[in-house]
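Enquirer: please find the sequence and the predicted model below.
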Amino acid sequence: MHHTPDPKGAFISLAGKVKKGGNISAWIYGAENNEWITRFVDPIRTGFTSKISQPTLLQLSKLPTLGVYLSTKLVYRPLNSVAKPIAKHLFYNEYLNHLGTFGWREQHNIVFDHLVAPTAFYISKADFETWWKDIEAENVEIIWHNQNSWCGFGEIK
């Protein structure tokens, strides 16, 4: 949804395809804790990386992936294993510790995803909650995933 020109509209359209009594789920980038991405990464993405050829970007994205990969494998995962009270103070700890469970290929795909998309929206929990109200879903549950994204689940009446 967050890579479409109208995330809420895409969600409402998708919900319209679900049979009554059926369930819908959505996972979106959260506005909360992602200010560093919207301030620093997004301008690079919108001004440069989303405009270059994907094969070139795939190769160029290996450099930031190296930094992410090394920090998750050498700092975040080990520190979270032996000193969680200290690790919880690390920058973006929940997410980077989670990324540390992935190998190079998955981390590279994640970095590439953040750099390739021409559009990316970061949606607040409050806005995401209105999506569910607008489709009149029941039994809605919204979970903060890794303190940087929102997962929602609900039933279509």
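Expert: Everything's here; your move. Everything quoted here is computed from the prediction, not taken from an experiment.
Enquirer: from now on I want contacts and neighbour counts done on CA atoms only, so please keep to that.
Expert: OK.
Enquirer: which residue sits closest to Asn34, ignoring its sequence neighbours?
Expert: Nearest non-adjacent residue to Asn34, counting by CA to CA, 6 or more residues apart in numbering: Asn148, 6.3 Å away.
Enquirer: next, the one to line up against it:
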Amino acid sequence: MGTKFRKTEQNEWYEQWSIFDNKDLFLFEDWIFPATIEDFRDKTVLECGCGGGDHTAIVGQVAKSVTAVDLNTIELARERNRKLDNVTFLKADIATMALSEQFDVVFCIGVIHHTDDPEKTFQSIYQHCKPGGKIIIWTYSAEGNELVRFIVEPIRKILLKNLSRKILLYISRAITIALYPVIYTVYITELFSFLPYFDYFRNFRKMTFKRNVSNVFDKLNAPQTHFITFEKCKAWFNEARFVQQSISIRKYVNVSWCLSGVKKQ
């Protein structure tokens, strides 16, 4: 039996982005590198999975036009970006959307790994990019995420999935508070660089308490999470689809992939 693709909302995402935001510019710039904000300037842009619309706001300031697609949070994103007149918001599943145009730049930041079928989602992203256009994806990696894959995920599925978001928020805050002493002592010295998530926690120290809580909450709240292997990244961004010199498959803080490439003509 084939995968059943979602046509109804997942309330978890609306609740998450009603509480939190994703406005850290340095993170967005890290995730899209080697692309930059300038790659969006005066371009037609498709955002696949806009969440609360924070990245929409960043790109919308320079792009010719932005089409932001999300199945769960489109009303929230539209309200937060009501002053941008070059942004169109569409409620749709990014794996099955059938838009009437292709775009200069298609980007998907932190979303593809939460879709029902990342492979189907990637094919949809690819189809909506113009030949000669650029695709940018940031996604969780299988490599380096063993703790989350084999400990956090089973706990989430068995114990946490049916909890209210309010209780989950309290748990996320408690976990974040518990992490601070370790991250600001043991994880500061390079002597312990062999520890899991050592590079990841460098960013933890750059962010606010609320932003760190949101990262923990995201791990516990997501209805489903897939972890993408290096082999899958290479299969997606191969030389048959993309200009060879443009392909970038880059590990980010050892727990995620930054992927980009120019689609062949």
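Expert: It's in. Note that this is a predicted model, so its numbers are computed, not measured.
Enquirer: TM between them?
Expert: Overlay of the two chains. TM-score (TM-score structural alignment, normalised by the length of structure 1): 0.87; 151 aligned residues with a CA RMSD of 1.7 Å.
Enquirer: related to what we said a few turns ago, didn't the residue nearest to Asn34 of structure 1 look like it was pressed against Ile37?
Expert: No. Judged on CA atoms under 8 Å, Asn148 of structure 1 makes no contact with Ile37 at a distance of 10.6 Å.
Enquirer: more neighbours, those two?
Expert: Asn148 (19 against 15; other CA atoms under 10 Å).
Enquirer: contacts for the longest helix seen in structure 2?
Expert: Assignment by DSSP state H gives helix 165-183 as the longest helix of structure 2. With CA atoms under 8 Å, 6 or more residues apart in numbering as the test, helix 165-183 of structure 2 has contacts from 12, 15, 160, 201, 205, 209, 212-214, 216-217, 220-221.
Enquirer: buried subset of these?
Expert: Buried members of those, counted by 16 or more other CA atoms under 10 Å: Glu12, Leu160, Phe201, Asn212, Val213, Ser214, Val216, Phe217, Leu220, Asn221.
Enquirer: just the closest of those residues to Cys233 of structure 2, please.
Expert: Phe201 (24.0 Å; CA to CA).
Enquirer: so the closest one sits in a helix?
Expert: Yes. Judged by DSSP: H, G, I helix; E, B strand; the rest coil, Phe201 of structure 2 forms part of a helix.
Enquirer: quick one: map it onto structure 1.
Expert: Mapped onto structure 1 by TM-score structural alignment, Phe201 of structure 2 lines up with Leu96.
Enquirer: which ones are touching its match?
Expert: Leu96 of structure 1 makes contacts with Val68, Thr72, Tyr76, as judged by CA under 8 Å, 6+ apart.
Enquirer: tell me which residue of structure 2 is furthest from the middle?
Expert: Here structure 2 reaches farthest from its C-alpha mean at Leu191, the gap being 31.0 Å by CA atoms, centre = their mean.
Enquirer: for Ile171 of structure 2, see how far away that one is.
Expert: Going from Leu191 of structure 2 to Ile171 of structure 2 by CA to CA, to the nearest Å gives 30 Å.
Enquirer: and Thr229 of structure 2, by the same measure?
Expert: Relative to Ile171 of structure 2, and taking CA to CA, Thr229 of structure 2 is found at 29 Å.
Enquirer: same thing with Ala222 of structure 2?
Expert: Noted for Ala222 of structure 2: a distance of 15 Å to Ile171 of structure 2, by CA to CA.
Enquirer: what of Thr139 of structure 2?
Expert: To Ile171 of structure 2, Thr139 of structure 2 is 25 Å away according to CA to CA.
Enquirer: next one: Gln123 of structure 2
Expert: Distance from Gln123 of structure 2 to Ile171 of structure 2, by CA to CA: 36 Å.
Enquirer: looking at these two, which one has more neighbours?
Expert: Neighbour count, other CA under 10 Å: between Gln123 of structure 2 and Ile171, Ile171 has more, with 17 against 14.
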